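Enquirer: fold the following, please.
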Amino acid sequence: MKRTQIFFLMLLSAFLFTSCAHKLVGTWTVQKYERVTPGEQGTTLQNIGTMTFNKDNTGQKQLDYTVLGIEQSDSAPFTWSSTENYVTIEGDDSELAKTWIYLENKNKYQKWKSTDGENNVQTLELVKE
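Expert: As a prediction, the model looks like this:
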């Protein structure tokens, strides 16, 4: 009986201390980045690089892309936090440094959405490597 209680407590503890944040830990390919402004043509970019999320809530971006003939690079460290509904990226002047809403939050696929305060809606799709 005592072994059953200990096992149950261990199982309950593992469940309580596990959160959706653990889904993010690892390296993700940024499969799609989309930026849409109402009334204007949007921009969609495919396979623009990777984002790595570490267990200690730090990470690294390795993003390279071209928009309207202008090459952009976003290779900088960041910190992150997440809840059941949101993920927040903090760091340099990156377009990704903000709070994102989870549209899909799966182990191998993430889809996030956010705005930049100027009516631009951004969508990010990540696939785990």
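Enquirer: rest of the way, CA atoms for contacts and neighbours
Expert: Fine.
Enquirer: residues touching residue 78, list them.
Expert: For residue 78, the contact set (Cα atoms under 8 Å, 6 or more residues apart in numbering) comprises 58, 59, 60, 61, 89, 90, 91, 92.
Enquirer: so which of these belong to strands?
Expert: Members of the contacts of residue 78 lying in strands (criterion: DSSP state E): 58, 59, 60, 61, 89, 90, 91.
Enquirer: any idea which of the residues you listed is the one closest to residue 126?
Expert: Closest approach to residue 126 among the ones in strands among the contacts of residue 78 (Cα to Cα): residue 61, at 12.4 Å.
Enquirer: tell me where the protein has strands.
Expert: 26-36, 43-46, 49-53, 58-67, 70-74, 77-82, 86-91, 99-105, 109-115, 121-128.
Enquirer: CSV for those strands, including distance to residue 16?
Expert: Compiled in CSV, those are given as follows (distance: least, Cα to Cα, whole Å):
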stretch, distance to residue 16
strand 26-36, 21
strand 43-46, 37
strand 49-53, 21
strand 58-67, 22
strand 70-74, 35
strand 77-82, 16
strand 86-91, 19
strand 99-105, 18
strand 109-115, 22
strand 121-128, 24
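Enquirer: run this one through as well so I can compare:
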Amino acid sequence: MGLETTYPKLMAKITDPVYEIRDLVVVDENYDDIDSEELDVFEPDEYNFLVYVTPRVQEAVGEKNMQRLIQMLGAHEKFGNFFAPEIDMYGLQSDMDEEAIAHEIVSLIDRELVC
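Expert: This is a model prediction of the structure:
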């Protein structure tokens, strides 16, 4: 099933081509980069996944709804230790895999935040 079928309201708001879920929400496993000298904001023990909401989704839902998304994800039962230092970048704890997390977030956006 295509993204247009699965997330019709969100996809109707996006004009750029979208080929895969990562074009909407990028979810990557968080790991301890021992070669990096940067201070890690997202400790892998506390936040095992990093989430980035792409600009095309941010534009489709608007800043007010991005703030609502942060609140909704923070209260979501499938995500623990949620942390959002930026409006579009989050750390979270979950037993789900990257793709399942991305689909859960995009489903929430399509269902709750797109008019």
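Enquirer: TM-score of the superposed pair?
Expert: Once the chains are laid over each other, their TM-score by TM-score structural alignment, normalised by the length of structure 2 reads 0.29; 63 aligned residues with a Cα RMSD of 5.0 Å.
Enquirer: now the strands for structure 2?
Expert: 25-29, 49-53, 80-83, 89-93.
Enquirer: closest to residue 104 of structure 2 out of these?
Expert: Of the strands of structure 2, nearest to residue 104 of structure 2 by Cα to Cα is strand 25-29, at 10.2 Å.
Enquirer: for residue 24 of structure 1, grab the count of nearby residues.
Expert: 26 (other Cα atoms under 10 Å).
Enquirer: surely it meets residue 51?
Expert: No. Using Cα atoms under 8 Å, residue 24 of structure 1 is not in contact with residue 51, being 9.9 Å away.
Enquirer: between these two, which contacts overlap?
Expert: Counting by Cα under 8 Å, 6+ apart, nothing touches both residue 24 of structure 1 and residue 51.
Enquirer: can you map out the helices along structure 2?
Expert: When assigned using DSSP state H, the helices of structure 2 occupy the ranges 3-6, 8-13, 55-61, 63-74, 98-108.
Enquirer: quick one: residue 77 of structure 1 and residue 59 of structure 1, what's the gap?
Expert: 6 Å (Cα to Cα, to the nearest Å).
Enquirer: more neighbours: which of those two?
Expert: The neighbour count for residue 77 of structure 1 versus residue 59, taken as other Cα under 10 Å, is higher for residue 59 (21 against 16).
Enquirer: chain neighbours aside, what residue packs nearest to that one?
Expert: Excluding its sequence neighbours, the residue lying closest to residue 59 of structure 1 (Cα to Cα, 6 or more residues apart in numbering) is residue 53, at 4.5 Å.
Enquirer: what does residue 80 of structure 1 give?
Expert: residue 89 (4.6 Å).
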